[in-house]
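**Q** Model the structure of this input:
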Amino acid sequence: MAIASNLQNIKATLPENVTLVAVSKTKPVSDLMEAYDAGQRIFGENKIQEMADKWEQMPKDILWHMIGHVQTNKVKFMAPFVQLVHGVDSLKLLQEINKQAAKNDRIIACLLQIHIAEEETKFGLDKTELQAILASDAFHEMKNIKVIGLMGMATFTDNKNQVKKEFLHLKSLFDEFKNQPTENCQLSTVSMGMSGDYQLAVECGSTMVRVGSSIFGGRN
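**A** Model prediction:
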């Protein structure tokens, strides 16, 4: 029952406006079902094939979030069911999600990933690229996606001040762009914060946190 009590403990620390994504990558369906039975309905996976396998086996009221880096050629495998794609970092990927969503007669929600970390390895857009995508004709023509927010991953460091600075940068970009809604872009979600730093992220304005090891225990 550790998973259920872990979930309760985390939810008790989260404000009502913050969505908890249970990061279930690499975990067996039995673990996910334990979280499901404890009331969790939003699960985050980082591999499309693994997510699709779990989707087939598990109850259909689960909301599946794709939190990993997405390859365009894999989008079609999640398009029938994915609820939110977190790491959208290019116009090309948006176009593919839009195309596959149309084939499935769906509108797929997306978060645009902003590069906030000082590490080169993290994916994401900078402010200029974000601006360019949102202003482009190609973006405005997409009828089967909806950009509902921004997402970012802070530098993996114990330096809380640096992490805070990165979170606040993402929040300020969100505040700047949220008042420019178009039909397929209405920013309401700031997704930042993971097991190690989600409380700081919430203090900085996060409305969606991705927590894995604190719920399911460490990964092998």
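
**Q** hey, let's count contacts and neighbours off CA atoms from now on
**A** Fine.

**Q** Spatially nearest residue to Gln71, not counting backbone neighbours?
**A** Leu93 (7.8 Å; CA to CA, 6 or more residues apart in numbering).

**Q** one more, for comparison:
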Amino acid sequence: MSEFLKNNIMDIKNKINLLCIKYKRKPTDIELIAVSKFHEANKIQEAYSNGLTHFGENYIQEWQKKSDFLSPILSDLKWHIIGHIQNNKAKFINDKVHCLQSLDSLSLAKEIEKKSQLDLKLNILIQLQIDMNDLNKSGIQIEKTNELLDFISQSKKLSLKGFMGIGPAEIDYLKRKDLYFNFVENSNKLWNLYYNNPINQKPIISLGMSSDYELAIECGSTMLRMGTAIFGDRIKS
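**A** You can find the predicted model right below:
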């Protein structure tokens, strides 16, 4: 298994480097998140030993078990929560979370503010809806972000780092490309409004998975969430 993971990680990193040359991007501007949901802790350890430190989990309960086991062993491991979080799970968010990528509502932000176990500010990405016709994806509509951004600006527990999006599962390539470019453009606009013309600050744009990461890099993504390409197919437990 270690050779399987090692080869996958090397292959992905090489492909990212080549795509950055193709699209005139800097490889150092793109962070790779290994999506480890439904994969055992030993696979995460193997991926870590092959140079990956950022791991994404969808479900709070699964993340808690892995975090309790791995965090004391792997001191610089960084956990990203990338799945939809129900409001009643906000109380389980703590300082072991490096980044919550799926903040998609004002109500969830308020619950985290009231009930989370945080001593430090939590890095968050706002999950924006990429396609209003895709009913299977969470995300706040761009037109409804004002109240959420206002709340974050006054929050004692939340620190805005950028935006996340999940593309539709099945869609025409050119339509997907148009949606992704619009997502990146809207993310940058919201960031500039929030930070009022920031100097030397750019938003994290978490866009692209194993099936569409080339397009995401072309469109301006700075963070890729890849599971299958690293770990292989998932076996749901």
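
**Q** thinking again about what came up before, now for the residue nearest to Gln71 of structure 1: what does it line up with in structure 2?
**A** Matched by TM-score structural alignment, Leu93 of structure 1 corresponds to Leu108 in structure 2.

**Q** Please, where are all the strands along structure 1?
**A** 19-23, 42-45, 63-66, 84-88, 108-113, 145-151, 185-191, 208-211 (DSSP state E).

**Q** Nearest to Trp55 of structure 1 among those strands would be which one?
**A** strand 63-66 (7.8 Å; CA to CA).

**Q** distance between the closest one and the chain's centre?
**A** 8 Å (CA atoms, centre = their mean, to the nearest Å).

**Q** residues in structure 2 aligned with that strand?
**A** Using TM-score structural alignment, strand 63-66 of structure 1 pairs with 78-81 in structure 2.

**Q** Mind reading off the mean deviation between that stretch and structure 1?
**A** Mean deviation of stretch 78-81 of structure 2 from its aligned counterpart in structure 1 after superposition (mean CA distance after the TM-score superposition for structure 1): 0.3 Å.

**Q** elements contacting the longest helix along structure 1?
**A** Using DSSP state H to define each element, structure 1 has its longest helix at helix 160-177. Counting contacts by 3 or more CA pairs under 8 Å, 6 or more residues apart in numbering; DSSP states H and E, helix 160-177 of structure 1 is packed against strand 145-151, strand 185-191, helix 198-203.

**Q** Asn73 of structure 1 is nearest to which of these?
**A** Short answer: strand 145-151, nearest of those by CA to CA, at 17.2 Å.

**Q** Tell me the residues of structure 2 aligned with that closest one.
**A** So strand 145-151 of structure 1 sits over residues 158-164 in structure 2, by TM-score structural alignment.

**Q** can you give me how far that stretch is from the chain middle?
**A** Using CA atoms, centre = their mean, the offset of stretch 158-164 of structure 2 from its chain centre is 10 Å.
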